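Undergrad: no FASTA, just this:
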């Protein structure tokens, strides 16, 4: 497997270098992005840095006026974070568990992903971290729940705790200040596993609904639409009746979700399709409309048709154009609303954890960014909060940003780094 990974890196590096010539000189970012014409890659660009982690006091680079420290370390592929009302911090530790490779490309991709620590044996647990003295570093760690199936999203309503496993939403009873859950839980909703496996959760402002992001199985419905039924969507679970339905669709891989508090509008970040070029199409941040269709797999950025896919003209005509482009293949996963006053120098806006690209000649993402908001919508270019996760030559990843949330003190951000196996804490300097 290591030999395949090295060979893939050599071939992929050569292909990526070739494709740098003539690649876009700008990123497709903002409300009206310049999206280059699609260029079918055939053999997809496969370029991913080797996961190294942080050594000898090396930490991410902060924006001016900020500082960063490790809130928790020694985790096993931390992906998502939930802060409980008492200040306890829950971390979902899980990763993709690859199935048997079917093609040479599958072998190459899996070998590369293993070198990047993106696939492997999943810890399948949620741990609880407690910072009792409030110094910004957790002193205690407990196993909150284990033996799950790729747990990810978490939500608490009163004494009911909801966990988003890859195959469904599970409900547990929760006792305030408890450091663990008991029992096996009750499965409320069934989701199809595999493919884009993460299942993020968020509670509605009135605490009566839970929304779940369910990604597609494949890149562009490569195995047909039947197996994609119920996927590439955001689901809504009614807490009282325990009935669930698709709330919005055509979202290839909607992961992080957040509420814009003034209008109480749901927003999400979406990972778009691969194989059409470095900046085509861009990942995006968008508001989510009930019953809305956002194009996948037939089109992108509204009605731009992907002619690799058997078409449905009626759905393309209905496709909603996203609100804000985030650049091609940035793998924007984490999302939270950050109110003005949380970090010095930053107003209201969305914070986004960009896991980082693999399907482009020059890597993108590998940052924690901020998108300012005014009047309920993005109002300017993104700003870096944390960077420096990638070596200058793009060969080494020290870390990869994933989930992000406001810290218990409301004056910090917590961000999961699944290569560094760290939860970083960002505050004013």
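TA: All right, it came through fine. For clarity, every value in this text was computed on a predicted model and none was experimentally measured. Numbers count the residues shown, from 1 in each chain.
Undergrad: make it CA atoms for all contacts and neighbour counts henceforth
TA: Fine.
Undergrad: measure residue 376 to residue 350 for me?
TA: Computed as CA to CA, to the nearest Å, the residue 376 to residue 350 distance reads 11 Å.
Undergrad: which residues of the stretch 251-400 of the chain fall in strands?
TA: Taking DSSP state E, counting those that start in this stretch as the test, the strands found in the stretch 251-400 of the chain are 254-260, 265-270, 282-287, 299-300, 304-305, 324-328, 332-338, 349-354, 367-374, 377-378, 383-387, 396-397.
Undergrad: and residue 4, which of those strands is closest to it?
TA: Distances from residue 4 to each of the strands of the stretch 251-400 of the chain were compared using CA to CA; the shortest belongs to strand 396-397, at 18.3 Å.
Undergrad: distance from the chain centre to the helix or strand that that closest one is followed by, please.
TA: Toward the C-terminus, strand 396-397 is succeeded by strand 401-406 as the next helix or strand (DSSP states H and E). Relative to the centre of its chain, strand 401-406 is centred 9 Å away, using CA atoms, centre = their mean, to the nearest Å.
Undergrad: alongside the first one, take a look at this:
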């Protein structure tokens, strides 16, 4: 195990006339990161343990804080939202064509920021507000001269030219989404590799809600967009349900090797400490992933299974299972060149952290291994940990939300607990 020294870094944002100091925690390099695997055939029975409401307590970064990464990697602060106000609820990120990082912020005056590393030293030294006044902006995508933003109620787009830092026009609505703010309000968007269509994920309107006897395109709720991933052509017309029965498809990702669509999903609460596992999975067109009638394949939900036994029988087992209540959010495939060859094409997922477990879990970024575009196995490996010092302690000082690959190949992690963007880079034996 190797330790690197904590450093002070001054982050200056001339665009808003402020400067601030953030303290980098001690970076610990781990020789053999822990791996996790949950067998879908060996799940516990429902309700054999209580579902504890053990919410984490978010605290300021403690003086002895550490962040743990695999050997050869290091961490620095790319951008900070510490007071005075810079950003408050950093969510999804995307690399712009010119190398800027666009960041959505779901605070009251929903904004999209531009973070620019002008000096190319791994720290954002300029910050601009590209757009504001949006309703909980979350997913971001670039396509054919536009920036697309998925908000709670609609997908909108702005004209974008290389290097733009402010929107040149008002948002244009591409597709309307849900009209209410019930349940899950995050919406992600991803384009197919050829840019001819885009996918939008919308979560359920509650923890568990079934529209018994629903007909037509809606298998779960009265609104066919809910608990499903929809696909649209590039103009926003001809909506089709791509897959359904996904309680909260919080993040979408397209495998750059084969164009396969992936999603993360947060599953139901109330079934016990170790049920129901959250997951990341490739998404089969026309597939049904269980919610709310079954879970992890054909395991029946005793509350609703009798309503739609036909759908219970169609339940698909997801590809990678996470410890229950981990709350997976952002997912991205690594397509940079900075990391070693064995990381090329792997997926990284941010686990936001639990609230329905006595022993807290999540609060970390994990790695899922791929080989030439194909999943290696149902297993994930710790990549960035440390925000949760002990599973028995409810104190956490950060909550990762999204992951993105920067132009130089570093991995960026947004953190809405610490209000920071962390940057993981590979330094080999030089750190």
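TA: Everything's here; your move. Treat the numbers as computed from the prediction; the structure is a model and nothing was measured.
Undergrad: picking up where we left off before, more neighbours, residue 376 and residue 350 of structure 1?
TA: Set side by side, residue 376 of structure 1 and residue 350 give different neighbour counts by other CA atoms under 10 Å, the larger being at residue 350 (24 against 16).
Undergrad: list the contacts for residue 268 of structure 2?
TA: With contacts defined as CA atoms under 8 Å, 6 or more residues apart in numbering, the neighbours of residue 268 of structure 2 are 207-208, 247, 276.
Undergrad: okay if I get these as JSON lines plus distance to residue 49 of structure 2 and neighbour count?
TA: Listed next are these as JSON lines, based on distance: CA to CA, whole Å; neighbours: other CA atoms under 10 Å:
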{"residue": "207", "distance to residue 49 of structure 2": "19", "neighbour count": "15"}
{"residue": "208", "distance to residue 49 of structure 2": "19", "neighbour count": "18"}
{"residue": "247", "distance to residue 49 of structure 2": "22", "neighbour count": "28"}
{"residue": "276", "distance to residue 49 of structure 2": "12", "neighbour count": "23"}
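Undergrad: among those residues, which lie within helices?
TA: Among those, no member falls in helices (criterion: DSSP state H).
Undergrad: just put those residues in a markdown table and tack on distance to residue 90 of structure 2.
TA: Below are these laid out as a markdown table (distance: CA to CA, whole Å):
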| residue | distance to residue 90 of structure 2 |
| --- | --- |
| 207 | 24 |
| 208 | 27 |
| 247 | 23 |
| 276 | 27 |
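Undergrad: quick one: which of these is nearest to residue 37 of structure 2?
TA: Ranking these by separation from residue 37 of structure 2, with CA to CA as the measure, puts residue 276 on top at 14.2 Å.
Undergrad: look up how far residue 185 of structure 2 lies from the closest one.
TA: 21 Å.
Undergrad: cool, residue 200 of structure 2 as well?
TA: 12 Å.
Undergrad: can you check residue 13 of structure 2 too?
TA: When distances are taken as CA to CA, residue 13 of structure 2 and residue 185 of structure 2 turn out to be 30 Å apart.
Undergrad: can you check residue 35 of structure 2 too?
TA: Going from residue 35 of structure 2 to residue 185 of structure 2 by CA to CA gives 31 Å.
Undergrad: tell me which of the two has more neighbours.
TA: Neighbour count, other CA under 10 Å: between residue 35 of structure 2 and residue 185, residue 185 has more, with 21 against 13.
Undergrad: quick one, what contacts the aligned residue in structure 1 for that one?
TA: With TM-score structural alignment defining the correspondence, residue 185 of structure 2 maps onto residue 197 in structure 1. Residues touching residue 197 of structure 1, when contacts are defined by CA under 8 Å, 6+ apart, comprise 96, 150, 166, 214-215.
Undergrad: ok, those residues in structure 2: which stay?
TA: Among those, the ones whose aligned partners also touch in structure 2 (both residues aligned by TM-score structural alignment, their matches' CA atoms under 8 Å) are 150, 166, 214-215.
Undergrad: just the ones in strands from those residues, please.
TA: Cross-referencing those against strands under DSSP state E gives residue 214.
Undergrad: got JSON lines for the kept ones among the contacts of residue 197 of structure 1, with neighbour count and distance to residue 273 of structure 1 too?
TA: Formatted as JSON lines, the entries for those read as follows, by neighbours: other CA atoms under 10 Å; distance: CA to CA, whole Å:
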{"residue": "150", "neighbour count": "26", "distance to residue 273 of structure 1": "23"}
{"residue": "166", "neighbour count": "26", "distance to residue 273 of structure 1": "21"}
{"residue": "214", "neighbour count": "32", "distance to residue 273 of structure 1": "15"}
{"residue": "215", "neighbour count": "31", "distance to residue 273 of structure 1": "12"}
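Undergrad: for the corresponding residue of structure 1 for residue 231 of structure 2, give its distance to residue 339 of structure 1.
TA: Applying TM-score structural alignment, one finds that residue 231 of structure 2 aligns to residue 236 in structure 1. Using CA to CA, residue 236 of structure 1 is found at 25 Å from residue 339 of structure 1.
Undergrad: between the two, which has more neighbouring residues?
TA: residue 236 (23 against 18).
Undergrad: quick one, what contacts residue 158 of structure 2?
TA: With contact set as CA under 8 Å, 6+ apart, residue 158 of structure 2 has these partners: 146-148, 167-172.
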